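Undergrad: structure here, sequence nowhere to be found:
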């Protein structure tokens, strides 16, 4: 009889290894038909997050002196294709550089100008549905290139573009500057610039400003794997959408983000950025990671906020650099500014 009891105890422990004393403080409810996951406090992991979330460096690109190809300006964007090749948009130097997944330099293109293969004010780089790449230039031009760096075409827009994302079905999600009020609006276009439909959700967070076009001032909408996210600037709320823009859920924390300070001056406005929330990324296991840069309150610094598959807050990990991308294989790409610009790729390990 004693042997049976011991076997039962061992069996129970082995079947339920993930049970712990950690508890979630929050609630899940419906708001206008949309699921809302609202978390309170420091999260399920709390202060133990540093023991549970471990990053390991796997690649570093950037030098203070030496090889010119690795000396970057202080405005960098990256895109990572399906083979883990890294495209770096070095806006200050008007160039795009491609490296393979091991950091081997492949090619560079670009120079300042208005002709083919030339850039005026490049600000975003993205991988297209055909595994080529595109550069958003001066907020109203999109240059298309092959994966080998050969120029294809330029799409010119009458609308002022804040960001672009490419969907696998050939559509583009085009995030636009807003008029009258600060906020976020977007449209779906074909890759040749044909309007297809409005993005269903819009968000505004300022009083009316009588001057014409106003700029989006934080990250706005971003695509990660098969989801679209919007991390709004005036409170802690992440909106999760499918690739057609249908709202799937809203994820909230009771953390008090300090919103942008907007001072109306005549027909214009003066805007001061405080706390920044976003971009947001979804991992292969369904967990969500949101980048937060805090400067307006008592807590200051850069953080990665982790949420589980259900949207429940796990904890907040302090980091030194900005996160700029998470690729299809869950490699994290960070941007270091000091003492010199450098891109660092890291792998993530979570200990449960």
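TA: Yes, it's here. Since the model is a prediction, treat every value here as computed from it, not as a measurement. Residues are numbered from 1 along each chain as shown.
Undergrad: when you work out contacts or count neighbours from here on, use the C-alpha atoms and nothing else.
TA: Noted.
Undergrad: could you look up the SS state of the spatially most central residue of the chain?
TA: Residue closest to the average C-alpha location in the chain (C-alpha atoms, centre = their mean): residue 279, at 2.8 Å. Here residue 279 is strand, with the state taken from DSSP: H, G, I helix; E, B strand; the rest coil.
Undergrad: identify the residues contacting it.
TA: Taking C-alpha atoms under 8 Å, 6 or more residues apart in numbering, we find residue 279 in contact with 219, 220, 221, 222, 229, 230, 231, 290, 291, 324.
Undergrad: filter those residues down to the buried ones and hand me the PyMOL line.
TA: Remark: buried members of these, expressed as a PyMOL selection using 16 or more other C-alpha atoms under 10 Å:
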select buried, resi 219+220+221+222+229+230+231+290+291+324
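Undergrad: could you dump the contacts of residue 279 to JSON lines with secondary structure and distance to residue 125?
TA: As requested, these are arranged in JSON lines below (DSSP: H, G, I helix; E, B strand; the rest coil; distance: C-alpha to C-alpha, whole Å):
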{"residue": "219", "secondary structure": "coil", "distance to residue 125": "14"}
{"residue": "220", "secondary structure": "coil", "distance to residue 125": "16"}
{"residue": "221", "secondary structure": "strand", "distance to residue 125": "15"}
{"residue": "222", "secondary structure": "strand", "distance to residue 125": "13"}
{"residue": "229", "secondary structure": "strand", "distance to residue 125": "18"}
{"residue": "230", "secondary structure": "strand", "distance to residue 125": "19"}
{"residue": "231", "secondary structure": "strand", "distance to residue 125": "20"}
{"residue": "290", "secondary structure": "strand", "distance to residue 125": "21"}
{"residue": "291", "secondary structure": "strand", "distance to residue 125": "19"}
{"residue": "324", "secondary structure": "strand", "distance to residue 125": "12"}
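Undergrad: the structure to be compared is supplied as follows:
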């Protein structure tokens, strides 16, 4: 369901079939497994998203309970806390070394529904929201299209990739805009209302998705202190778009579709990790890369 790269080069995978977090060492070997189906400490009902802080603490979001469980880097359960409000559409989360968490998603009624990124302190109490959520004529469409993804730069700032339109925002965790909107030199002419069809028939709401393949943008992946890439796909076409944190677009490159979803870049070992599928089986991919300045 999700995956994350830790500061020690370990990769953590959220396996929804077993409700477990599986840790792989930098060589790709299984190091440990933690969790199971249930409601007790270290158990999950709807394991959905995971992230790892710079201190190695694992944060796992349970969609069924709108709660975050924290585990040590060896998989030992620390605590679980329910968030103050629900997310009809929860897209992503990141954690800082001091325990703060930023969640991207569409919030429930009565909370800052016009913002996309929501920050919680180390006790997981709500602090603030910022970054513009996508707009839609029918707000129900946003619960299906989502808000976008969130990532941290090496300096601990937030990179928010807005899903509709395709824009990247650079913020501090305090909610201050650090740069202007980072725009790629191409546009997609669609809105959140185009992603789903919402109709009322005989007093019932029917929701369907059109056959059109809409582009999808994954979370930004930091490469250096000042550069990052955003994975972009539409149908079988997949690209990596490269930017600087100062707002400059560097270019794009097409990638093989079987490389899968990018997890993160291990700068110490110069390895990009991705998760994908081969012969209908889930796999992890290690891509050795060499970064060259331009």
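TA: Everything's here; your move. All of these numbers come straight from a predicted model, not from anything done at the bench.
Undergrad: just give the TM-score of the two.
TA: For these two chains in superposition, a TM-score of 0.79 is obtained (TM-score structural alignment, normalised by the length of structure 2); 271 aligned residues with a C-alpha RMSD of 2.9 Å.
Undergrad: circling back to that earlier point, ok, the contacts of residue 279 of structure 1 vs residue 350 of structure 1, which is closest?
TA: residue 290 (15.8 Å; C-alpha to C-alpha).
Undergrad: just give me the match in structure 2 for that closest one.
TA: Using TM-score structural alignment, the partner of residue 290 of structure 1 in structure 2 is residue 230.
Undergrad: out of everything not next to it in sequence, what's closest to that match?
TA: With C-alpha to C-alpha, 6 or more residues apart in numbering as the criterion, residue 230 of structure 2 has its nearest non-adjacent residue at 4.6 Å, and that residue is residue 220.
Undergrad: count the residues that sit near the one you found.
TA: 28 (other C-alpha atoms under 10 Å).
Undergrad: go ahead and confirm it touches residue 150.
TA: Yes: Residue 220 of structure 2 is within contact range of residue 150, at 7.2 Å (criterion: C-alpha atoms under 8 Å).
Undergrad: which neighbours do the two have in common?
TA: Common contacts of residue 220 of structure 2 and residue 150, defined by C-alpha under 8 Å, 6+ apart, comprise 159, 160, 161.
Undergrad: how about the last one, what does it touch?
TA: Remark: with contacts taken as C-alpha under 8 Å, 6+ apart, residue 161 of structure 2 is in contact with 148, 149, 150, 167, 168, 169, 217, 218, 219, 220.
Undergrad: what does residue 237 of structure 1 give?
TA: Neighbour list for residue 237 of structure 1: 231, 250, 251, 252, 253 [criterion: C-alpha under 8 Å, 6+ apart].
Undergrad: that one maps to what in structure 2?
TA: Under TM-score structural alignment, residue 237 of structure 1 pairs with residue 167 in structure 2.
Undergrad: could you report the neighbour count for the closest residue to its match other than its chain neighbours?
TA: Nearest residue to residue 167 of structure 2, sequence neighbours excluded (C-alpha to C-alpha, 6+ apart): residue 183, at 5.3 Å. Per other C-alpha under 10 Å, the neighbour tally for residue 183 of structure 2 reads 16.
Undergrad: who's in contact with residue 183 of structure 2?
TA: Contact analysis of residue 183 of structure 2 by C-alpha under 8 Å, 6+ apart lists 166, 167, 168, 247, 249.
Undergrad: tell me which stretches of the stretch 151-294 of structure 2 form helices.
TA: 192-195 (DSSP state H, counting those that start in this stretch).
Undergrad: residue 129 of structure 1 versus the equivalent of residue 6 of structure 2 over in structure 1, what's the distance?
TA: Aligning on TM-score structural alignment places residue 6 of structure 2 opposite residue 81 in structure 1. According to C-alpha to C-alpha, to the nearest Å, residue 81 of structure 1 and residue 129 of structure 1 sit 10 Å apart.
Undergrad: neighbour count winner among those two?
TA: Applying other C-alpha under 10 Å to residue 81 of structure 1 and residue 129 shows that residue 81 carries more neighbours, namely 19 against 16.
Undergrad: thinking again about what came up before, taking the contacts of residue 237 of structure 1 one by one, which sit in strands?
TA: Mapping the contacts of residue 237 of structure 1 onto strands (DSSP state E) picks out 231, 250, 251, 252, 253.
Undergrad: before we move on, the earlier item: dump the shared contacts of residue 220 and residue 150 of structure 2 into TSV; add distance to residue 144 of structure 2 as well.
TA: As requested, those are exported to TSV (distance: C-alpha to C-alpha, whole Å):
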residue	distance to residue 144 of structure 2
159	22
160	18
161	17
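Undergrad: hmm, back to that, show me the two of the contacts of residue 237 of structure 1 that sit farthest apart.
TA: 231 and 253, at 11.7 Å, using C-alpha to C-alpha across these.
Undergrad: which residues touch residue 169 of structure 1?
TA: Residues near residue 169 of structure 1 by C-alpha under 8 Å, 6+ apart: residue 129.
Undergrad: secondary structure class for it?
TA: Assignment for residue 169 of structure 1 (three-state DSSP): coil.
Undergrad: map it across to structure 2 for me.
TA: In structure 2, residue 169 of structure 1 lines up with residue 98, judged by TM-score structural alignment.
Undergrad: what's the answer for residue 227 of structure 1, then?
TA: Using TM-score structural alignment, residue 227 of structure 1 sits opposite residue 157 in structure 2.
Undergrad: structure 1: which residue goes with residue 78 of structure 2?
TA: Using TM-score structural alignment, the partner of residue 78 of structure 2 in structure 1 is residue 152.
Undergrad: how far apart are the helix or strand where that match lies and its match in structure 2?
TA: Per DSSP states H and E, residue 152 of structure 1 falls inside strand 151-156. For strand 151-156 of structure 1, the mean deviation from structure 2 after alignment is 1.2 Å (mean C-alpha distance after the TM-score superposition for structure 1).
Undergrad: looking at structure 1, which of the contacts of residue 183 of structure 2 hold up?
TA: Among the contacts of residue 183 of structure 2, the ones still in contact in structure 1 (both residues aligned by TM-score structural alignment, their matches' C-alpha atoms under 8 Å) are 166, 167, 168.
Undergrad: format those as JSON lines; extra columns: distance to residue 175 of structure 2.
TA: Shown next, in JSON lines, are these (distance: C-alpha to C-alpha, whole Å):
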{"residue": "166", "distance to residue 175 of structure 2": "20"}
{"residue": "167", "distance to residue 175 of structure 2": "17"}
{"residue": "168", "distance to residue 175 of structure 2": "15"}
